[in-house]
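K.L.:
one predicted model, sequence on top.
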Amino acid sequence: MTERRQIYAKFIGESDHNMFELLDGGAKSLGNIKPLLRLFGEISLISSDAVRDAARQVCDAALRANSAENETKEPDHYSVKKAFLDAARHEIATLEAETQGRPIWRRTLRIGRAKTSA
């Protein structure tokens, strides 16, 4: 689970780095997204379909942002990043619940409850 979290965090970090470089006036180049695409390959091997699809959307947004034809700053970076993070969090929570042998809904019900002493 730790490796999965690290890959997902590196992926989002690389996506943010690329976007900040562009916003700071960096040159648009498809070479800018090579590290992001490498991490996408790793994600594709280990993730659920939902996480892989959300990661693909992050990559698509980075491709558009680095395209020479794209004259605007990419407005959908935040929305695709949020979709990826939501999918990744759900996947990790589901896997953790399965590891603990409890259905996800039982685990989430306990989060808001106060502990009572017996």
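P.N.:
Looks like it came in fine. Numbering: from 1, shown residues only.

K.L.:
please make it C-alpha for all contacts and neighbour counts, starting now.
P.N.:
Fine.

K.L.:
centroid residue for the protein?
P.N.:
Phe84 (3.8 Å; Cα atoms, centre = their mean).

K.L.:
would you agree it is in contact with Cys59?
P.N.:
No. Contact criterion Cα atoms under 8 Å: Phe84 and Cys59 do not qualify, at 10.7 Å.

K.L.:
against that first model, consider the following:
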Amino acid sequence: MDEPRIGISLGEDTERLLQDVLGEVDDDDLYIERELEESEGLAGEPITFGVIIGGSAVVLSAVLRLIERRLEHKRQWKAMKMVAEGFQSHPELGKLLAQIAKKNADVSITYGIAKEAWASKRQ
């Protein structure tokens, strides 16, 4: 296989992320190879702990943008949860955490994952 590939591993969240990506990209354009690990539990179904996705550079760039969007959404959700919990503890703590979350969001927008990946590819 000579086409570009990316490897992703988010532990137990890998399959959920993969399904989100496949819901937005035509999987006929992708080559997918799962790395499975047996699960402990009643179902005993394997868990996807890693995945290698191959396809054209255009399709993989779309996949990377989808992954970045998903990870950023998750990060923002955690930050807002922390701010809400801060306000429950003390109004001043909530205000400080909100300022930190806002600054973090500004940095994330300016220096996102995709921009770093694109810059390293061009070097």
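P.N.:
Everything's here; your move. Model, not experiment: these values are computed from the prediction.

K.L.:
may I have the TM-score of the superposed chains?
P.N.:
Once superposed, the chains reach a TM-score of 0.36 (TM-score structural alignment, normalised by the length of the first structure), with 71 aligned residues with a Cα RMSD of 4.6 Å.

K.L.:
quick check: which element contains the residue nearest to the centre of the first structure?
P.N.:
helix 77-99 (DSSP states H and E).

K.L.:
what helix or strand is the spatially most central residue of the second structure located in?
P.N.:
Taking Cα atoms, centre = their mean, the centroid of the second structure lies closest to Leu71, which sits 3.2 Å from it. Per DSSP H and E: Leu71 of the second structure is located in helix 57-89.

K.L.:
tell me what angle the helix or strand that that helix is followed by forms with helix 57-89.
P.N.:
As assigned by DSSP H and E, the chain's next helix or strand after helix 57-89 of the second structure is helix 91-110. Angle, helix 91-110 of the second structure to helix 57-89, by axes from the mean of the first three to the mean of the last three Cα atoms, to 10 degrees: 170 degrees.

K.L.:
residues in contact with helix 91-110 of the second structure?
P.N.:
The contact list for helix 91-110 of the second structure (Cα atoms under 8 Å, 6 or more residues apart in numbering) reads Gln76, Ala79, Met80, Met82, Val83, Ala84, Glu85, Gly86, Phe87, Gln88.

K.L.:
just these now: which is nearest Ile47 of the second structure?
P.N.:
Proximity of the contacts of helix 91-110 of the second structure to Ile47 of the second structure (Cα to Cα) peaks at Gln76, which lies at 26.1 Å.

K.L.:
residues contacting Glu98 of the first structure?
P.N.:
Glu98 of the first structure touches Ile104, counting by Cα under 8 Å, 6+ apart.

K.L.:
can you rerun that using 10 Å?
P.N.:
The contact partners of Glu98 of the first structure, taken as Cα atoms under 10 Å, 6 or more residues apart in numbering, are Ile92, Ile104.

K.L.:
just Val51 of the first structure next, same as before
P.N.:
For Val51 of the first structure, the contacting residues are 8, 43-44, 57, 83-91, by Cα under 10 Å, 6+ apart.

K.L.:
now Glu68 of the second structure: how far from Gly94 of the second structure?
P.N.:
27 Å (Cα to Cα, to the nearest Å).
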